[in-house]
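Colleague: Provide a 3D model corresponding to the input given below.
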Amino acid sequence: MVDLQVTLVVVPRERFSYTRESLESIYAHTKFPFELVYVDGGSPAHIQRYLQQQAAEKNFQLIRTDHYLSPNQARNLGLAAVKSKYVVFVDNDVVVTPGWLTRLVECAEETDAAIVGPLVCIGQPEAGIVHLAGGEAHIELQQKEKNGKIKIKRRVHEKHYFVNRRLADVQNQLQRIQCEFAEFHCVLVRREIFTKVGVLDEKLLNTREHIDFSMTVAQAGGKIYCEPASIVTYVPGPPFELSDMPYFMLRWSDAWELASLKHFREKWDVTEDKYFQKRYERLGLRRHQAFLKPLVRRFTFGKRSRWLEQKIVPLERTLNRYISDRYQQELGVRG
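Modeller: The predicted model follows:
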């Protein structure tokens, strides 16, 4: 048997209905040898059957739980099964392009990077809209004097490069760079770094996990690169299937987001400033854009009704609390 260098760990991001397209893309466009571990966290029955069939046909390892998983929970489950030099975490709504994995590995080998992220686009692949091409993420120290006393504030600095630009417009500006973070849509990690930093933080349920991991690796001396010659695309909904709704609602629940932000803030001892206030103000926005606004348009003949949306938001938040509370209760019963 060949000692493979790379294991792909595919995990749920926010829905299950794009599973087939994403998995077919990986097998169609990946020539570099790899093993695959697929973590299925409570997918609906038709997706579960599809994955079982594909696992048997393609001989990959399928790890199934009958309950939903947060992304870092799923990644840690997959990571535990990895023995190769590199692990590549891939969300289940990502499609890849030819040569993507080869170029990630080449970058890691040539730079000795601990983390390598590809150029990530967003939307339909043919649109070529950049979501991320590297970025900055670190803690800034801000010194202020008040009443003769010096006070140090720790603030989060985060900046995405080339966000929402057309790939065709910035192609000649893109080059391999050392940067400060990569996102988990798709990221190659040198497995040995986990012996220094431990597994991924599962208290970060749905946000800031990429910043947390990148800063932790940087603290341990690991280098982070973006390799734009490797291109993948994150394909968010809509459309969604009805069976996507419970997981999407939990994944982007107010409870999970508030708990994640609180833990991140305390872990890194950072000031609760505009960086966090902006996120508090946007609580529920993903759910409202994915389900609430399309639902309203169905009853208003395709037109937007802000008045009706505002009336429904409190009901949606109540439903969202019920979903997250029920999940916690069921998790407690499972023990």
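Colleague: CA only for contacts and neighbour counts going forward, please
Modeller: Fine.
Colleague: what ranges does the stretch 1-150 of the chain have for its strands?
Modeller: Taking DSSP state E, counting those that start in this stretch, the strands of the stretch 1-150 of the chain run over residues 6-11, 35-41, 61-65, 86-91, 94-96, 115-122, 129-132, 135-146, 149-160.
Colleague: from the contact counts, what lies against the second one?
Modeller: Under the contact criterion of 3 or more Cα pairs under 8 Å, 6 or more residues apart in numbering; DSSP states H and E, strand 35-41 touches strand 6-11, strand 61-65, helix 71-79.
Colleague: need the strands for the stretch 151-300 of the chain, in chain order.
Modeller: 177-179, 186-190, 224-234.
Colleague: want to throw these into a markdown table with distance to residue 213 and mean neighbour count?
Modeller: Below are the strands of the stretch 151-300 of the chain laid out as a markdown table (distance: least, Cα to Cα, whole Å; neighbours: other Cα atoms under 10 Å):
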| stretch | distance to residue 213 | mean neighbour count |
| --- | --- | --- |
| strand 177-179 | 14 | 18 |
| strand 186-190 | 11 | 24 |
| strand 224-234 | 11 | 25 |
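Colleague: mind listing what's buried along the helix or strand that contains residue 333?
Modeller: According to DSSP states H and E, residue 333 maps onto helix 306-334. For helix 306-334, the neighbour count (16 or more other Cα atoms under 10 Å) marks 309, 316-317, 320-321, 323-324 as buried.
Colleague: circling back: ok, which of the strands of the stretch 151-300 of the chain comes nearest residue 274?
Modeller: strand 177-179 (23.5 Å; Cα to Cα).
Colleague: so what touches the closest one?
Modeller: 134-136, 223-227 (Cα atoms under 8 Å, 6 or more residues apart in numbering).
Colleague: go again with 10 Å.
Modeller: Strand 177-179 is contacted from outside by 107, 111, 113, 115-117, 133-137, 161, 214, 223-228, using Cα atoms under 10 Å, 6 or more residues apart in numbering.
Colleague: contact partners for residue 51?
Modeller: Contacts of residue 51 (Cα under 10 Å, 6+ apart): 19-20, 23, 38-40, 43, 45, 57, 60, 62, 64.
Colleague: Proceed likewise with the subsequent sequence, for comparison:
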Amino acid sequence: MKSPERILRENGRLNGNSDFSPGDSDEAYPRFLAERTENGRLRTELAAAQLLAERLRDQSAHYKHQAQYFASIVRLMQSSKFWGLRNAWFRAKRAVGRGPGPLAIDAGVSDSPVGSDDAYLLWRTKHEPRDSDITRMRRDASALRYTPVISVLMPTYETPEPMLRAAIESVQRQAYPFWELCIADDASPSAYVRDVIDEYCAADSRIKAVFRGETGHISRASNSALELATGEFAGYLDHDDLLTPDALYEVAAAINADPELDMLYSDEDKIDETGRLSEPHFKPDWSPDSILGRNYICHFSVYRRSILNELGGLRPAFDGSQDYDLVLRFSERTNRIGHIPRVLYHWRRHANSSAADPVAKTYAFEAGRRAIDEALQRRGETGSAEPVERAPGSYVVRFTITRPGKVSIIIPTRDHGDDVDRCLTSIFERTVYPDFEVIVVDNGSTNAHDIATFRRWENADPRVRVLRHDVPFNFSNINNFAVSHAKGDYLLFLNNDTEVISVGWLGGMIEWAQRPAIGAVGAKLFYPDDTIQHAGVVIGIGGVAGHSHKYYPREAPGYFSMLCAPVNYTAVTGACLMMRREVFDEIGGFDESLAIAFNDVDLCLRVRQAGYRIVALPNVELYHFESKSRGQDDTAEKARRFIEEQQLMQRRWWVAGMSDPCYSPNLTLVHENFDIRM
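Modeller: Reported below is the predicted structural model:
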């Protein structure tokens, strides 16, 4: 969509054509004034129209996600054991002429986390390397300044022959020639497994194998493969999965771009028994706190072999989550971790694979929990991982509060006493953490009832203070003013139109905000209809920033379970944002040139710039009735102000061209729903 400024500029209204020159005639001056007034009216009307269009787009997205949610319910019902038995019964009746066939329900829309398979097919036609690209890569590979040998480690056990051959040949088809395939068979009883492996070893000297005398399971078998390796880097390939032909070339190219890298990982998708590709997982760059909640790394991951050997490879005690445990341990040795935002790995989905039925691997989820707990112990952080029942393989780490301190809860308002009353009631009813104060900043209230409500709260509890601050509305200035009067070690910026849902919410935020590496902590916010209003902020959506998972149903797991675990984001909303006082002071507080919009995004970008990380928590939940304190941006003046602040953000951060490290460049910047970017 063109901006109002661009539309006007293209029509000659903002390029100086109507400027009045002192040399013009006296008769021209009134005409100049009339034109200038008309130009201003057109600008503001177009700005308001743009905002209206954005709202219509948001409503459309809302209804789409509601439809996807109900469709997912239907599909869950259809996939249940009862439904299968029901359809089998109807088929039997029909076979003997006693009734209709099974009832089929068309769910109507897809609830795929990345959009429809058609969308992914279209994306692949644009981004998958063509044969000519692979030919070029083969030519360019030898010209790389640095050509490390990459050892592909593949444990096998009773692998179906077609899948075993396909896996091996996917390595042989690599555009990058400097590799070795290290196979460790875990005492497969079927003779054909050894015969196939021997066949490929005899035909290609880069393939070597060891045949274990007894079954030791995946970690021991993988470690046997590691013992064969001689490459500077080693990556893991499951015996029934596939590498894309450009996989090792892309790894080598990334290492050449940054030779200091110790670990790399790529995006991945699923492949079924018919060869159909689906469910691409487009990942963020390395996110140290996200990895404490779920193993988003998975495939394809490549490690500097010297560090891998120092760590002793995979640990058998963590079979099922051995790769998760490895990532946690490896990232404690180095932070030189790179992400290749390309699909380089096809994860096989078949009857016996975890890709087809991840819920079946309950032992793996327990191993994942233990891996996180041990990682916390090694790092000297007191806490434990709590499994998320509705999203197996996801966890919420609950840290022990070791740096307690007073929390200053800052609530700006102008009138809206009923909103403030509801907000304060929820705080005092649902807060377990005892050491807090509430600062209500009265920004020029005039309603006697509302003012009386503020005073009633102030008189009822000594932890509540009301500060009068009669200035034109400026969110940044109001909050900075409140901080100057705050006594807390932690600052919690909270909108007046919020209502706490989670008991223990305040302590939950302190658990993460106390950590030295964390600069800001956000919460999960809901609209009154229990759809998501905020779960983190993605830079670039809508031109500046947008709320992730907007309009998703409350119980939705989100894009690859992102709504179920703590996740690193580049920003979180100022409607509920906690940070340590020392961090706020270090970055200079809110920028008061951003009076209305994006002040929270700017704050978070400066937090990141100072070297801190930002996290959004799934277990801290509030309702947010959104912008009630100042109304919607639907007047000409508010629209003009919004656009000016949007332009300021563009000049300062170039947000439209920024690649958000906590978001994938393969995902949309038009909507907040993690659709594929076309």
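Colleague: TM-score for these two?
Modeller: The TM-score (TM-score structural alignment, normalised by the length of the first structure) is 0.65; 248 aligned residues with a Cα RMSD of 3.2 Å.
Colleague: okay, the contacts of residue 51 of the first structure in JSON lines with distance to residue 257 of the first structure next?
Modeller: Shown next, in JSON lines, are the contacts of residue 51 of the first structure (distance: Cα to Cα, whole Å):
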{"residue": "19", "distance to residue 257 of the first structure": "24"}
{"residue": "20", "distance to residue 257 of the first structure": "28"}
{"residue": "23", "distance to residue 257 of the first structure": "28"}
{"residue": "38", "distance to residue 257 of the first structure": "25"}
{"residue": "39", "distance to residue 257 of the first structure": "22"}
{"residue": "40", "distance to residue 257 of the first structure": "22"}
{"residue": "43", "distance to residue 257 of the first structure": "22"}
{"residue": "45", "distance to residue 257 of the first structure": "28"}
{"residue": "57", "distance to residue 257 of the first structure": "38"}
{"residue": "60", "distance to residue 257 of the first structure": "32"}
{"residue": "62", "distance to residue 257 of the first structure": "28"}
{"residue": "64", "distance to residue 257 of the first structure": "25"}
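Colleague: which of the residues you listed are buried?
Modeller: The buried subset of the contacts of residue 51 of the first structure - by 16+ other Cα under 10 Å - is 19, 23, 38-40, 43, 60, 62, 64.
Colleague: can you pick out the most distant pair from those residues?
Modeller: Counting by Cα to Cα, the most remote pair of these is 43 and 60, 17.4 Å apart.
Colleague: rewinding a little: which one among the contacts of residue 51 of the first structure gets closest to residue 157 of the first structure?
Modeller: The closest of those, once distances to residue 157 of the first structure are taken by Cα to Cα, is residue 39, at 32.1 Å.
Colleague: the aligned residue in the second structure for the closest one: what's it in contact with?
Modeller: Aligning on TM-score structural alignment places residue 39 of the first structure opposite residue 441 in the second structure. For residue 441 of the second structure, the contacting residues are 410-414, 454, 465-470, 478-479, 481-482, 496, by Cα under 10 Å, 6+ apart.
Colleague: now which of the residues you listed would you call buried?
Modeller: 410-414, 454, 465-467, 469, 478-479, 482, 496.
Colleague: which pair in these spans the largest distance?
Modeller: 454 and 479, at 17.5 Å, using Cα to Cα across those.
Colleague: okay, the strands of the stretch 1-150 of the first structure in a markdown table with distance to residue 295 of the first structure next?
Modeller: Putting the strands of the stretch 1-150 of the first structure into a markdown table (distance: least, Cα to Cα, whole Å) gives the following:
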| stretch | distance to residue 295 of the first structure |
| --- | --- |
| strand 6-11 | 28 |
| strand 35-41 | 27 |
| strand 61-65 | 30 |
| strand 86-91 | 26 |
| strand 94-96 | 26 |
| strand 115-122 | 23 |
| strand 129-132 | 27 |
| strand 135-146 | 35 |
| strand 149-160 | 32 |
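Colleague: ranking those by burial, who's on top?
Modeller: By mean neighbour count, with neighbours taken as mean count of other Cα atoms under 10 Å, strand 115-122 ranks first of those at a mean of 28.
Colleague: so how far is residue 332 of the second structure from residue 526 of the second structure?
Modeller: 35 Å (Cα to Cα, to the nearest Å).
Colleague: mind listing the helices for the stretch 101-250 of the second structure?
Modeller: 117-127, 131-141, 161-172, 191-203, 217-228, 247-257 (DSSP state H, counting those that start in this stretch).
Colleague: for residue 364 of the second structure, which of those is the nearest?
Modeller: helix 217-228 (12.1 Å).
Colleague: which parts of that closest one are buried?
Modeller: Result for helix 217-228 of the second structure [16+ other Cα under 10 Å]: buried residues 217-226, 228.
Colleague: whereabouts in the first structure does it align?
Modeller: Using TM-score structural alignment, helix 217-228 of the second structure finds no match anywhere in the first structure.
Colleague: chain center to that helix: distance?
Modeller: 33 Å (Cα atoms, centre = their mean, to the nearest Å).
Colleague: other SSEs contacting it?
Modeller: Judged by 3 or more Cα pairs under 10 Å, 6 or more residues apart in numbering; DSSP states H and E, the packing partners of helix 217-228 of the second structure are strand 150-156, strand 179-185, strand 207-211, strand 233-236, helix 305-311, helix 322-333.
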